[in-house]
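Novice: requesting a structural model of the entry that follows:
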Amino acid sequence: MAELQSLEQLGGAVAPAAPEAPVHVQKLDSQGRAYATGKRKDAIARVWVKPGTGRIMVNKKDFTEYFARPVLQMILRQPVMLTNRDGQYDIVATVTGGGLSGQAGALRHGISKALTYYEPELRAILKKEGFLTRDSRVVERKKFGRRKARRSFQFSKR
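Specialist: Below is the predicted model:
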């Protein structure tokens, strides 16, 4: 093996180049909509985002009718408000499973993902707030010999 006299002799063999950051591209269907699936607990939300007037439809109802609690409505609008896109996109979603709170969380996750598919430059903003992370907490299963997941049967001394 030959000895090196200077660093120039090494060329590009010192260390492999750092991998480039992934390039995120716009993902649209044939009708110009971005589609994403959001999940939380047992709830699954299928979300379509397209340019429009800011209407949000959940299971063919207005979101204020489907989610009556103001807190749940606020959760849904968080990604749109954070990215200053209020009134620019129509959102159509179908949600199944879980309760209302889980469905609202799943819908927020789905809206965030769909927005990043439509406008990839929004990804950094939504990721920083944690909207692109799936909340994977689910109900613990019931174990054999227990009353619930962890609760034992009542002890009887006699």
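
Novice: hey, let's count contacts and neighbours off CA atoms from now on
Specialist: Noted.

Novice: where does Ser156 fall, helix, sheet strand or coil?
Specialist: coil (DSSP: H, G, I helix; E, B strand; the rest coil).

Novice: from Gly52, how far off is it?
Specialist: 65 Å (C-alpha to C-alpha, to the nearest Å).

Novice: ok, now Asp62?
Specialist: 15 Å.

Novice: again, but for Ile44
Specialist: 24 Å.

Novice: for comparison, sequence B:
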Amino acid sequence: MQIINTIGRRKTSIARIYLTPGKGDIKVNDRELKEYFLSEIHQTTVKQAFASVKAENQYDVMVNVEGGGVKGQAEAVRLAIARALVEVNAEHKPVLKKDGLLTRDSRMVERKKPGRRKARRRFQFSKR
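Specialist: As a prediction, this is how the structure comes out:
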């Protein structure tokens, strides 16, 4: 029995997963998926790679995720699972690639600049 170890990132979230053949259990930080990701949308996001390759309930996933918010963490886990599925079976790659699940979303929060209120928002101008 082999264990596939991959990593996924999104914004400031980092997800490390361990994929093993099993019956579909997903544990996130030693908690059940439904207990960690309360929103149905985030649960679906995590399972999206399995749905694309029709491999639901075939693998057990152990996830360690940290940093960022709930959405970023869910998307980081999704990327890690997609990468692991490609390692298991290379025939999954075109399907996952077409669905955009193998591309790391590089968008990050723009930094605040000096002399501005936020990244782009300027302080209010007062003529008098």
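
Novice: and the strands in the first structure?
Specialist: Under the criterion DSSP state E, strands of the first structure are mapped to 34-40, 43-51, 56-58, 61-62, 89-96.

Novice: more crowded one of Ile44 and Gly52 of the first structure?
Specialist: When neighbours are counted by other C-alpha atoms under 10 Å, Ile44 comes out ahead of the other of Ile44 of the first structure and Gly52, with 23 against 11.

Novice: the more buried one matches what in the second structure?
Specialist: Under the alignment (TM-score structural alignment), Ile44 of the first structure maps onto Ile14 of the second structure.

Novice: one step back: out of the strands of the first structure, which gets nearest to Arg123 of the first structure?
Specialist: Minimum separation from Arg123 of the first structure across these (C-alpha to C-alpha) falls at strand 34-40, 13.7 Å.

Novice: and Asn84 of the first structure, what pairs with it in the second structure?
Specialist: Checking TM-score structural alignment: Asn84 of the first structure goes with Lys54.

Novice: coming back round to it: adding distance to Lys142 of the first structure, write the strands of the first structure out as TSV.
Specialist: Converted to TSV, the strands of the first structure look like this (distance: least, C-alpha to C-alpha, whole Å):
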stretch	distance to Lys142 of the first structure
strand 34-40	20
strand 43-51	20
strand 56-58	32
strand 61-62	35
strand 89-96	23
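
Novice: between those, which gets nearest to Lys113 of the first structure?
Specialist: Between the strands of the first structure, strand 34-40 lies closest to Lys113 of the first structure; by C-alpha to C-alpha that is 5.8 Å.

Novice: mean per-residue distance, that closest one to the second structure?
Specialist: Relative to the matching residues in the second structure, strand 34-40 of the first structure has an average distance of 0.9 Å after the fit, by mean C-alpha distance after the TM-score superposition for the first structure.

Novice: what's the angle between that strand and strand 89-96?
Specialist: 40 degrees (axes from the mean of the first three to the mean of the last three C-alpha atoms, to 10 degrees).
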